[in-house]
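> What follows is a predicted structure for the sequence shown.
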Amino acid sequence: MGPSEDHTRPDGTDDLTVEALGNISEALEAVEIARGHLYTFHRLSGTADFTLGKGVRQLREAGHSDLADRFERELVGRNVLEGRWTFQIVEEYDDGYYTLFKSLEKIARDALVEGRRHLYEAELKEGRRTHGRDGHEARPGS
């Protein structure tokens, strides 16, 4: 048994189209990773600010009020970019670049290959797997 219909190119679809959509999909995967790193940046920046706050309280308790005041005034709760905390950066990225990228990638798949995903990878799998061998099935349950 071969790949499911969802992972087989529609009749008349040429190699270059499948390759192009594969590259667009690969680019989207990189964007997904970048988005994950952006969320990591968001989480780490928030953690740093709260940990900084704890350190500033400890400075104050240790009698270093002037230095604690300066940290509190200049750094605790400060914007990481002009006018923005990290949640605002994440929202702008998600609502702009990320949403547009996902939308255009889906539009291309819908227009060119009936919405099918990962055709390039599915064809790579077909070419690399050992047909009829355990662990090399085309899909689950085959």
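Alright, I've got the coordinates. In this text, all values refer to a predicted model and were calculated from it rather than measured experimentally. Residues are numbered from 1 along each chain as shown.
> can we go C-alpha only for contacts and neighbour counts from here?
Will do.
> Please name the residues that touch the residue lying farthest from the centre of the chain.
In the chain, counting by C-alpha atoms, centre = their mean, Gly63 sits farthest out from the average C-alpha position, at 45.1 Å. If you count contacts by C-alpha atoms under 8 Å, 6 or more residues apart in numbering, Gly63 has none.
> Use this one as the comparison:
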Amino acid sequence: MTDTTTTTRAHDDGPDEAHRIPEGVDDATVEAVGKLTAALEVVEQARGMLYGVHRMTGRADNDLVEALEALDEAGHGDLARQIREDLFGQNVLRYRWTFQVVEDYDDHYWSKWRHWEQEARDRLMQGRRHVYEAQLKEQNRTHGRRDHEARPAPGE
């Protein structure tokens, strides 16, 4: 049986300074900023999916070129021409290719989320990130147990 306990080490005495609750900040504020950060993380995930749509749509367009060439080579040039004229290079959304959708999302939505989440952290948490999550970790980990340390050891 493996011993999974350790003696308390410096890296096991709670969150590092960057993740501790700033002096004078109450739990309700920590939780509220944590919720704002969690909401931003959903926007970040949606942004990633949008970039995935952008990349996959580009890939589909490239694959379409190959398919149209194959139709041409198989003797179906008229059908290939009709598909090329109607589908190839078409806007994905009205008036936009996916790069324009991504840029619009970034410029008019995602950037505002990033700004206001940062602003809230700067005003209320001295700019510290993930303070709420660090407090959850402190509550949920088994203090003194190996693989439950508060933070990496120096140099790790």
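All right, it came through fine. Please read all numbers here as calculations on a predicted model, not as lab measurements.
> Now the TM-score, please.
The TM-score (TM-score structural alignment, normalised by the length of the first structure) is 0.96; 142 aligned residues with a C-alpha RMSD of 1.1 Å.
> circling back: the residue farthest from the centre of the first structure maps to what in the second structure?
Alignment note: Gly63 of the first structure maps to Gly75 in the second structure; criterion TM-score structural alignment.
> Check for me that its match belongs to a helix.
No. With DSSP: H, G, I helix; E, B strand; the rest coil as the criterion, Gly75 of the second structure is assigned coil and is not in a helix.
> What separation do you get for it and Ala60 of the second structure?
22 Å (C-alpha to C-alpha, to the nearest Å).
> try Tyr132 of the second structure
Counting by C-alpha to C-alpha - Tyr132 of the second structure and Ala60 of the second structure are separated by 42 Å.
> Ser111 of the second structure too?
Separation of Ser111 of the second structure from Ala60 of the second structure (C-alpha to C-alpha) stands at 28 Å.
> just to revisit the earlier point, which one of Tyr132 and Ala60 of the second structure has more residues nearby?
Tyr132 (23 against 13; other C-alpha atoms under 10 Å).
> in the first structure, which spans are helices?
In the first structure, the segments counted as helices under DSSP state H are 15-61, 65-74, 86-93, 99-113, 119-128.
> Of those, which is nearest Val80 of the first structure?
helix 86-93 (6.7 Å; C-alpha to C-alpha).
> average distance between that closest one and the second structure?
For helix 86-93 of the first structure, the mean deviation from the second structure after alignment is 0.7 Å (mean C-alpha distance after the TM-score superposition for the first structure).
> same question, stretch 28-38 of the first structure
By mean C-alpha distance after the TM-score superposition for the first structure, the fitted stretch 28-38 of the first structure averages 0.7 Å away from its aligned residues in the second structure.
> This completes my enquiry, with thanks.
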